[in-house]
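Engineer: Using only what follows, build the 3D model:
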Amino acid sequence: MKVAIIMGSDSDFQVVEKGYNILKDFGVEVDVRVISAHRTPDEAINFAKNAEQNGYELLIGAAGKAAHLPGVLAGCTPLPVIGVPIRSTELDGLDALLAIVQMPPGVPVATVAINGADNAALLAVQILSIKYEDLRMKFKEYKKQMAEKVIEKDKKLSEKLANN
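Structural biologist: Prediction:
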């Protein structure tokens, strides 16, 4: 299991780090790179074209502003691409969201919320879990623990309100 997280700028790592940590926690091998669709387009294209033969099974592209990186990656690889719009302008990330989600027919990019690197990582885990049963079991346990936390919070709130 190998995933690449490609960022348009090193400043994006403060958002991407959450997703990186989630993937590592699930035992997924992760490489993180800074490759710009605009400033290093040849590198972006070459990375995407060679991603499959380099052992990657899924790519996560994170970018702000014009945010063409996930689309460039998707246009050059048969692998699934998840786009993470980064909040980086006075438009509050809506520019990046629209740039990533509005892909033309035939070039899909799964898109998560603005600054949603955690959900991008979890979606990557879900996609990979189709092939890797151990990953699916870990994801089921993750969902179970998440539900247990909500149930516990509900219980504490009910007790607090009952004592008022």
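Engineer: use CA for all of it now, contacts and neighbours both
Structural biologist: OK.
Engineer: For the residue sitting nearest the centre point of the chain, give me its contacts.
Structural biologist: For the chain, residue 120 is the residue whose C-alpha lies nearest the centre (Cα atoms, centre = their mean; 2.5 Å). Residue 120 is in contact with 19, 60, 82, 83, 84, 111, 112, counting by Cα atoms under 8 Å, 6 or more residues apart in numbering.
Engineer: Please provide the structure for the following sequence as well, for comparison with the first:
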Amino acid sequence: MAVVGIIMGSDSDLPVMHQCAQVCEDFHLAYDLAIVSAHRTPHRMVTYAETAHQRGLRVIVAGAGGAAHLPGMVAALTPLPVIGVPIASPHLQGVDALYSMVQMPKGIPVATVAIGNATNAGLLAVQILACGDGDLLKRIQTYRQNLTQQVLEKQERLSQQGWRAYLNP
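Structural biologist: Purely as a prediction, here's the structure:
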């Protein structure tokens, strides 16, 4: 049964939102992935959001560009935590979507990550779920330790090679 809902306003958001699905797969979390447009399928959005917790979802990641109403509207309709992913659009490069998500009124929070960063949205979903799952908590700690190790290895390589060789392998 899916515990993470990953939704997007359009299939054009999939090149970004697949990052969240990949994180779920990396952490062995079941997810569902759906196109749910706040503007073109509003009744579908309402049904999806209102029944999400009944279907076993525990967190929703919603990606949207432009007016970016999807994360906020879903947050208004569900008791679950919602993480917004602003998607870059050709005209305003995602700043419009970012502002839409971070300017939610008091009482209806949407956790928001950087423009186009569905990887961080997936990791935040993992961290939320890890609050009640000791095994998942250990896996996120291992993930973080691996990030630290990667940086230390890069620093070692930079120290040994110098910046010119590092940039031109």
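Engineer: Superpose the two chains and report the TM-score.
Structural biologist: Superposed pair, TM-score by TM-score structural alignment, normalised by the length of the first structure: 0.97. Supporting alignment: 164 aligned residues with a Cα RMSD of 1.5 Å.
Engineer: Could you confirm residue 4 of the first structure falls within a strand?
Structural biologist: Yes. Checked against DSSP: H, G, I helix; E, B strand; the rest coil, residue 4 of the first structure lies within a strand.
Engineer: Distance check, it against residue 68 of the first structure.
Structural biologist: Distance, residue 4 of the first structure to residue 68 of the first structure, by Cα to Cα, to the nearest Å: 17 Å.
Engineer: what's the answer for residue 36 of the first structure, then?
Structural biologist: Taking Cα to Cα, one finds residue 36 of the first structure at 9 Å from residue 68 of the first structure.
Engineer: tell me which element the residue nearest to the centre of the first structure falls in.
Structural biologist: Using DSSP states H and E, residue 120 of the first structure sits in helix 117-128.
Engineer: ok, then the element right after that helix?
Structural biologist: For helix 117-128 of the first structure, the following helix or strand on the C-terminal side (DSSP H and E) is helix 133-162.
Engineer: Just the buried positions in that following helix, please.
Structural biologist: Burial within helix 133-162 of the first structure, assessed by neighbour count using 16 or more other Cα atoms under 10 Å, is assigned to 135, 136, 138, 139.
Engineer: Who are the packing partners of it?
Structural biologist: Counting contacts by 3 or more Cα pairs under 8 Å, 6 or more residues apart in numbering; DSSP states H and E, helix 133-162 of the first structure is packed against helix 117-128.
Engineer: With the second structure overlaid, how far apart is the helix it packs on on average?
Structural biologist: On superposition with the second structure, the mean distance recorded for helix 117-128 of the first structure (mean Cα distance after the TM-score superposition for the first structure) is 0.3 Å.
Engineer: Counterpart of residue 99 of the first structure over in the second structure?
Structural biologist: Matched by TM-score structural alignment, residue 99 of the first structure corresponds to residue 100 in the second structure.
Engineer: Where does its match fall, secondary structure wise?
Structural biologist: Going by DSSP H and E, residue 100 of the second structure is in helix 95-102.
Engineer: from the middle of its chain, how far away would that helix be?
Structural biologist: Centroid displacement of helix 95-102 of the second structure relative to its chain, using Cα atoms, centre = their mean, to the nearest Å, is 15 Å.
Engineer: Next, the mean deviation of it compared to the first structure.
Structural biologist: Averaged out, helix 95-102 of the second structure is 0.6 Å away (mean Cα distance after the TM-score superposition for the first structure).
Engineer: what comes up buried for that helix?
Structural biologist: In helix 95-102 of the second structure, counting by 16+ other Cα under 10 Å, buried: 95, 96, 97, 98, 100, 101, 102.
Engineer: Would you mind pulling up the elements that it packs against?
Structural biologist: Using 3+ Cα pairs under 8 Å, 6+ apart, helix 95-102 of the second structure sits against strand 59-65, helix 69-77, strand 82-87, strand 111-112.
Engineer: And those: which comes nearest residue 50 of the second structure?
Structural biologist: helix 69-77 (5.6 Å; Cα to Cα).
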